[in-house]
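Q: Okay, predicted coordinates and the sequence, questions at the end:
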Amino acid sequence: MKRPAHWLSASVALLAATLFVCPKPAAANTYNIFDLGTANGRTLDGLDAAGNVVISQTYGCGVASFTCYVTYVDGVAGTPTSSAPDLVYDDGTPCSSTPAGYNALKQVCNQGVVGLGSVYNPNGDKNGIYIGSGDNLQFLRNGSADQIFLNSVGTLAWTDGTGEEIFEAVDPPGPAVSPIPEPGSLLLVGTGLLWFTAAVRRRANR
C-alpha cells in the first residue's frame, strides 16, 4: 500500500524541525566579582542601569569637603569628587517574598531577578550572597549583605558587613550565537535526512 507523497514530506519536515528546534539546556551565568574596597568610613550610595557604582566616603577630597564620591566601573575607581555624580540610580525595589528555602536578612528585586544575603538556610545551602530568578538562585560568594542593590540588567552591588568590604557582581554578555549551523552539523543532519527519506520511500512503495 502506497502512502501519499505529502505524508513523506511531513515526516521529513518533522525530523528536521526536531533536530534544529529542540531547546538546549541553559548554562548558569558566570559573574565577574569586583572588590571595591573597605566599607570602613564608606557607604554604598547607588547603582545605575549601566552598572556604575557610587560610593560615598569621609575622606579623599580634602579638608574642605566632608563627603567625597567615587564612581566605579567594572571594579575600576574614577576620580573622587566632592559633588555627587549626575546618575539616575537603578537600585531595585524590596521583594514581595523570599525564595523558598532561604533565610534572607537583606534582599532586593528588579525585573524578575532577586539578589539576597542569606544565613542559616532551611534548605542547607551555605551562608552568603545569592542571585537568580524564582527559587533558582546562584551562589556568588561568602559573606553578608548590610546593603544590597540590583539594577535592571542583573548587576548586583552590596556591602559585606562580615568582612567590611564592598563588592560588585557583573554578569558579562555572552558570546554572540550564530544562527547558521556549523558545517559538520549540516553534514550530519543532511546525511540523516537522506537516510530517513530513503527508508520512508522503501516502506511507502511496499
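A: Everything's here; your move. Numbers count the residues shown, from 1 in each chain.
Q: Going by C-alpha atoms from here, please, whenever you check contacts or count neighbours.
A: OK.
Q: So which bits of the one helix or strand residue 138 maps to are buried?
A: Under the criterion of DSSP states H and E, residue 138 resides in strand 136-141. With burial defined by 16 or more other CA atoms under 10 Å, the residues of strand 136-141 counted as buried are 137-138, 140.
Q: go on, stretch 196-206?
A: residue 200.
Q: Show me what counts as buried in the helix or strand hosting residue 36.
A: In this assignment (DSSP H and E), residue 36 forms part of strand 32-38. Counting neighbours by 16+ other CA under 10 Å, one finds that the buried residues in strand 32-38 are 33-34, 36.
Q: of those residues, closest to residue 156?
A: residue 33 (9.3 Å; CA to CA).
Q: about what we covered before: out of the buried residues of strand 32-38, who's nearest residue 44?
A: For those, the nearest to residue 44 is residue 36 (10.0 Å; CA to CA).
Q: Included below, for side-by-side comparison, is a second structure:
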Amino acid sequence: MRISSLCLPVKNILTPVPVVSYYLHIQPVLGELSSLSPYRSIYCEEFEMITDFRSRLAGLAGLTLGGLAIAVSLQTPAQAQAAYGSYVGIGAGVGFGDDSNLALVLSSRYNILELPISIRGTAFIGDGSAFVPTVSYDYPLSFNTEVYLGAGISLPAGDGSPVGDDIAFVLQPGVDYTMTDNNLVIFGNAIFAIGGESGGGTATSVQGGVGYQF
C-alpha cells in the first residue's frame, strides 16, 4: 500500500461507495490502517516532508529556468550588428600639411569578431604614396553604424604624401556605416601623423569612400 493512502482522512475513505468496491478496496485499507495506527503519524509526517520538498524543488527549478530564459533574451551578441564585418574599399583622400594634395585611397578592414578590435590598412596612391596600418577599437552606435579609434604608424614612400614625409605614429578616428539592403560600407576617417612632416609637425589627412563587406 502507498504511504499516501495512510494519510487520507477517514471521512474521505468512508464516502458512500458500492458494496463490492467496499469489500474489494476500502475494507483492506481500513484493516491496514488499524494495524499501522501507531506508526500512522510518523508515515504522514515523512510523507508531508517529502511532498513539501518536491514542491519546493519544482518551484526552484522553475525560477532557475525562467531566469535563464530572461538572461538569454536580454543578450545582444555583437556579431548580430550589421556594422561588424571585414571589407575592402576605394575612395579619395586629401592631406592638410606642408603638401596639400589629393590621392587615391585603398582601405581595408579585418574585423576580429570575438573582440571589438579591427586591423585596418590605408594606402595612398598619388604624387606621394604612403601606407598606414592601424589597430582600432570599435564601438557600435546603432545596428549599422560604428565609430572607432585606431593607432598605428605611417609609412610614406617619397615626399608629398597626404600623411607627411617621415615615418610617424598615427591616430585614426573614423566611422563605418553599413547599408542594410546590401554589402556596401560607407567609410570615413582622419589620420593624424604626429611628427610626420619634415619639420616635425603633424600631418593630417581626411579620406572616405565605399567598401564591400565580406
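A: Okay, I see it. Nothing here was measured: the structure is a model prediction, and the numbers come from that model.
Q: Overlay them and tell me the TM-score.
A: Once superposed, chain against chain, the TM-score is 0.28 (TM-score structural alignment, normalised by the length of the first structure); 88 aligned residues with a CA RMSD of 4.7 Å.
Q: still on that earlier bit, columns distance to residue 16 of the first structure on top of the buried residues of strand 136-141 of the first structure, output as CSV?
A: Formatted as CSV, the buried residues of strand 136-141 of the first structure follow (distance: CA to CA, whole Å):
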residue, distance to residue 16 of the first structure
137, 35
138, 35
140, 40
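Q: Regarding the closest residue to residue 174 of the second structure other than its chain neighbours, what is its secondary structure?
A: Leaving out its chain neighbours, the residue that sits closest to residue 174 of the second structure by CA to CA, 6 or more residues apart in numbering is residue 189, at 3.9 Å. Classification of residue 189 of the second structure using DSSP: H, G, I helix; E, B strand; the rest coil returns strand.
Q: Would you agree residue 189 of the second structure is in contact with residue 177?
A: No - at 11.6 Å, residue 189 of the second structure does not count as touching residue 177 under the criterion of CA atoms under 8 Å.
Q: tell me what the lengthiest helix in the second structure is packed against?
A: The residue-count maximum for a helix in the second structure (DSSP state H) belongs to helix 37-74. Here helix 37-74 of the second structure touches helix 3-6, going by 3 or more CA pairs under 8 Å, 6 or more residues apart in numbering; DSSP states H and E.
Q: Beyond the helix it packs on, next helix or strand please.
A: Using DSSP H and E, the helix or strand that directly follows helix 3-6 of the second structure along the chain is helix 10-13.
Q: got the buried residues for that next one?
A: residue 13.
Q: Show me what it is packed against.
A: Short answer (3+ CA pairs under 8 Å, 6+ apart): helix 10-13 of the second structure packs on no helix or strand.
Q: Residues in contact with the helix or strand just after that helix: which ones?
A: Counting by DSSP H and E, the next helix or strand C-terminal to helix 10-13 of the second structure is helix 19-21. The contact list for helix 19-21 of the second structure (CA atoms under 8 Å, 6 or more residues apart in numbering) is empty.
Q: Can you give the contact residues for the following helix or strand past helix 19-21 of the second structure?
A: On the C-terminal side of helix 19-21 of the second structure, the closest following helix or strand by DSSP H and E is helix 27-35. For helix 27-35 of the second structure, the surrounding residues in contact (CA under 8 Å, 6+ apart) are 6, 40.
Q: Go through the first structure and flag its longest helix.
A: Under DSSP H, the first structure gives helix 183-204 as its longest helix.
Q: So which elements touch it?
A: helix 5-21.
Q: Looking at residue 189 and residue 177 of the second structure, which is more packed in?
A: residue 177 (23 against 19; other CA atoms under 10 Å).
Q: ok, now how distant is the more buried one from residue 69 of the second structure?
A: 32 Å (CA to CA, to the nearest Å).
Q: Report how many residues lie close to residue 193 of the first structure.
A: Other residues lying near residue 193 of the first structure total 16 when counted by other CA under 10 Å.
Q: That one against residue 11, yeah?
A: No - the criterion here is CA under 8 Å, and residue 193 of the first structure misses it with residue 11 at 10.0 Å.
Q: Just the strands from the first structure, written as ranges.
A: Taking DSSP state E, the strands of the first structure run over residues 32-38, 42-47, 53-57, 68-73, 76-77, 104-110, 113-118, 128-133, 136-141, 147-150, 156-160, 165-170.
Q: Need these in a markdown table (columns: distance to residue 203 of the first structure).
A: Below are the strands of the first structure laid out as a markdown table (distance: least, CA to CA, whole Å):
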| stretch | distance to residue 203 of the first structure |
| --- | --- |
| strand 32-38 | 56 |
| strand 42-47 | 65 |
| strand 53-57 | 66 |
| strand 68-73 | 65 |
| strand 76-77 | 67 |
| strand 104-110 | 56 |
| strand 113-118 | 53 |
| strand 128-133 | 49 |
| strand 136-141 | 48 |
| strand 147-150 | 60 |
| strand 156-160 | 59 |
| strand 165-170 | 56 |
